[in-house]
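Undergrad: sequence-free structure coming up:
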């Protein structure tokens, strides 16, 4: 279920189990204590750790069954499009065995969108973004930019590692200044006429995000133009999430006409199945945040009258971080991480492994009884050191209480004689 379980939860449940039984009498106040709790964790080799928030919808969809189906659908689509071939030696039970071999990785694509903001007021707990404190009295307060506008960046790659020409969407208005686009990141695909990477494209709207019309424009200007030989007989495959802007009638019609095959990922699984989320944007975000801090510091040091960041600072803060995040090395790493190139289906295997561990854990907990909960293992099975120490401590405390009681009785007897 992936529901949080706290120390108080475990102790409350244990107390409900022992309430009204002779076992409760063995504890000083009739309830379990810290020694029992940590002994319980030790006996069952249970560990504690920081929580990782997971939306219920993601928990519902991120299953090995759903990912297995996704890989099967994707494999069928790529083979049918003659972009891949079946592996005759494929072993369904071998995690290292590939279902298919992608023969034209340069024609298999993926893309996604991420939010960009010049605001830096949100505190970060990322290890890469921790500040150095000169002494213990330093509270970690630092100068950051507030506001400055929002935008979106659309990036992606081919399965052989080349990055797509990015699209940047400025928010707040239906237009943007040409100076905002200077020095923007480029694709790793080199143009023959210029000797430089394919340039980024730009757009602006109120929300600074993807729309139906803009998605169609992105497919035409940023994807199709990279494949001059594109046709229904020589197609490409685009793997993406099911965002509404990717599914308009106009876009689907266009893709069918020119030879673009769209394969959707399972809903709410992009955190594990989409290379941009798994690798690229994870690399980009900390670099982008650091670049914004350095940009603001540069303005402070040079005595600039403009001591804030706005859309004019977006590209200077974005370019180096974006090109590193979408380098060939990072792109190839992303495709391997989601189990598509090579086609290891590793996400399916990871989820399956976690599900098997969860089932084993449930069976383990179902075998717990009162005696095991309180005193450790039954029969000849050895108790853990924590449990043995607890029993030894309890015995010593019991002996002290008996001696105190005996001394009290003796004092009362002597008092009566006097």
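TA: That came in fine, so what should we check first? Nothing here was measured: the structure is a model prediction, and the numbers come from that model.
Undergrad: alpha carbons only for contacts and neighbour counts from here, please
TA: Will do.
Undergrad: can you pull out the helices in the protein?
TA: Using DSSP state H, the helices of the chain run over 7-18, 34-43, 56-61, 64-80, 212-218, 249-258, 270-273, 275, 281-301, 314-325, 328-337, 346-366, 370-375, 385-417.
Undergrad: Next, the angle helix 346-366 makes with the fourth one.
TA: Using axes from the mean of the first three to the mean of the last three Cα atoms, to 10 degrees, the interaxial angle of helix 64-80 with respect to helix 346-366 works out to 160 degrees.
Undergrad: same for helix 64-80, what does it pack against?
TA: Other elements packing on helix 64-80 under the criterion 3 or more Cα pairs under 8 Å, 6 or more residues apart in numbering; DSSP states H and E are strand 84-86, helix 346-366.
Undergrad: Deepest-packed of the ones you listed, please.
TA: Comparing these by mean neighbour count (mean count of other Cα atoms under 10 Å), strand 84-86 comes out on top with a mean of 17.
Undergrad: before we move on, the earlier item: so can I have JSON lines of the helices of the chain showing distance to residue 100?
TA: Below are the helices of the chain laid out as JSON lines (distance: least, Cα to Cα, whole Å):
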{"stretch": "helix 7-18", "distance to residue 100": "47"}
{"stretch": "helix 34-43", "distance to residue 100": "44"}
{"stretch": "helix 56-61", "distance to residue 100": "24"}
{"stretch": "helix 64-80", "distance to residue 100": "7"}
{"stretch": "helix 212-218", "distance to residue 100": "29"}
{"stretch": "helix 249-258", "distance to residue 100": "24"}
{"stretch": "helix 270-273", "distance to residue 100": "17"}
{"stretch": "helix 275", "distance to residue 100": "19"}
{"stretch": "helix 281-301", "distance to residue 100": "27"}
{"stretch": "helix 314-325", "distance to residue 100": "27"}
{"stretch": "helix 328-337", "distance to residue 100": "14"}
{"stretch": "helix 346-366", "distance to residue 100": "13"}
{"stretch": "helix 370-375", "distance to residue 100": "49"}
{"stretch": "helix 385-417", "distance to residue 100": "51"}
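Undergrad: got another, please set it beside the one above:
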């Protein structure tokens, strides 16, 4: 779930008088009265009322007095984000603390082996808003920022599935739906077609629906989003490589223009490399898991599978380049000439990364991903049966004529008889 801590002031650092000021400022904004709280200033407020039904309200505040000294203050100015109920009362964030007790989480854990199941925080305000924000394919969750479900649990599956199970009231049906996939950028969420939430009678029926319906559909949606994101990045890397190759063939090899173009290519390629690092390892792992015996009997697919190891090695090298660059950036953060050192570190990162990125662009990932796409979310076939079926097909292949074995005793030439003893 998203974490506001780096961007907003922690509510634990505020006093009750601050929240009273926030409530009055919100009321003044709604009534257009002048502010009587100089310590705080409201920057904006927002209310969500889909279909005329109130759902949530929040406002952003800052301290204009502190802001005047922000230039000389070593601590950056932080905004305060506050959620309100329908009557304009502030909803201070409560400390998260341990996970609450959840009977729903316990019941689902009994039926879902291999899944990680955790109870959700359901405090009014930020916790309920985040629960809304993490849903994917629900439209809007059937709760508000002040009135949440009776019970809720986050579910993480063995294949990367991320689901949410809720009960709106005690003994109510269990609703299960998708949440935002991990490792998929917000830009790519438009390409995700998650399964629609299902309402089931109880936790036993919910577990059966998860295994049989929701999880396979989630795997397919997540796969499509990751492959689309990865393919876009790989196509961009291929295009960058083709442009430099075209410039060299045009007779500018070794010129300053080509060197400048290569440096610009390496610099522009990094954002596509970051995208590939976020998706390609998962795609490669899914290809490995989806490979069947028949793939090795197909000469084209078999050759691609042999090349896959080189692509995986290139991904490992790129991860090492990124790790080293991040460590260097952290080390240069407090140095006087840190900005120059950071630019130099980025140039080195780009130069080291490009050869590995080109190997990924020229590799078989997109072809293999297209090949195994129909298998994603399908039941895993029995390996022993696969081997037997492959051997049976191999046995039914037309036999090649074997070379004629030399005869131990040559037959006599025509018209002659063997001598008898």
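TA: Sure thing, it's come through. Since we're looking at a predicted model, the values are computed, not measured.
Undergrad: And the TM-score between them?
TA: Once superposed, chain against chain, the TM-score is 0.24 (TM-score structural alignment, normalised by the length of structure 1); 148 aligned residues with a Cα RMSD of 5.8 Å.
Undergrad: Residue 110 of structure 1: which of the helices of structure 1 is closest?
TA: Nearest of the helices of structure 1 to residue 110 of structure 1, taken as Cα to Cα: helix 275 at 7.8 Å.
Undergrad: Residue 283 of structure 1 reaches residue 325, doesn't it?
TA: Yes. Between residue 283 of structure 1 and residue 325 a contact is recorded at 5.3 Å, counting by Cα atoms under 8 Å.
Undergrad: neighbour-wise, which of the two wins?
TA: Using other Cα atoms under 10 Å as the criterion, residue 283 of structure 1 and residue 325 rank with residue 325 on top: 23 against 18.
Undergrad: how far away is that one from residue 386 of structure 1?
TA: Residue 325 of structure 1 is 47 Å from residue 386 of structure 1, where distance means Cα to Cα, to the nearest Å.
Undergrad: again, but for residue 156 of structure 1
TA: 52 Å.
Undergrad: Tell me which of the two has more neighbours.
TA: residue 156 (25 against 18).
Undergrad: and the nearest residue to the more buried one once chain neighbours are set aside, what is it in contact with?
TA: Counting by Cα to Cα, 6 or more residues apart in numbering, residue 156 of structure 1 lies nearest to residue 111, which is 3.8 Å off, once chain neighbours are set aside. When contacts are counted by Cα atoms under 8 Å, 6 or more residues apart in numbering, residue 111 of structure 1 touches 154, 155, 156, 157, 238, 239, 240, 276.
Undergrad: ok, now with 7 Å
TA: If a contact means Cα atoms under 7 Å, 6 or more residues apart in numbering, then residue 111 of structure 1 has 154, 155, 156, 157, 240, 276 as its contacts.
Undergrad: now do residue 65 of structure 1
TA: Counting by Cα under 7 Å, 6+ apart, residue 65 of structure 1 touches no other residue.
Undergrad: hmm, back to that, filter the contacts of residue 111 of structure 1 down to the ones in strands?
TA: Of the contacts of residue 111 of structure 1, the ones assigned to strands by DSSP state E are 154, 155, 156, 157, 240.
Undergrad: By neighbours, which of those residues wins?
TA: Going by other Cα under 10 Å, residue 157 tops these with 32 neighbours.
Undergrad: Just confirm that one contacts residue 331, I think it does.
TA: Yes. If you go by Cα atoms under 7 Å, residue 157 of structure 1 and residue 331 touch, sitting 6.4 Å apart.
Undergrad: re earlier: ok, so of the ones in strands among the contacts of residue 111 of structure 1, who is nearest residue 362 of structure 1?
TA: Using Cα to Cα, those come closest to residue 362 of structure 1 at residue 240, 35.3 Å.
Undergrad: And for that closest one, nearest residue in space, chain neighbours not counted?
TA: Nearest to residue 240 of structure 1 is residue 264, by Cα to Cα, 6+ apart, at 5.2 Å.
Undergrad: Was I right to think that neighbour contacts residue 239?
TA: Yes. Here residue 264 of structure 1 lies in contact with residue 239, judged by Cα under 7 Å, at a distance of 5.8 Å.
Undergrad: Wait, residue 261 of structure 1 touches residue 238, no?
TA: Yes. Here residue 261 of structure 1 reaches residue 238: they are 6.1 Å apart, a contact under Cα under 7 Å.
Undergrad: residues contacting residue 261 of structure 1?
TA: The contact partners of residue 261 of structure 1, taken as Cα under 7 Å, 6+ apart, are 235, 236, 237, 238, 255.
Undergrad: same check, this time on residue 348 of structure 1
TA: 64, 67, 68.
Undergrad: quick one: the last one and residue 323 of structure 1, what's the gap?
TA: So the one you mean is residue 68 of structure 1. Residue 68 of structure 1 is 32 Å from residue 323 of structure 1, by Cα to Cα.
Undergrad: ranges for the strands of the stretch 101-250 of structure 2?
TA: According to DSSP state E, counting those that start in this stretch, the stretch 101-250 of structure 2 carries its strands in the segments 116-119, 135-136, 151-156, 162-167, 174-179, 198-200.
Undergrad: picking that back up, for residue 170 of structure 1, find the nearest of the helices of structure 1.
TA: Among the helices of structure 1, helix 314-325 comes nearest to residue 170 of structure 1, with 9.6 Å by Cα to Cα.
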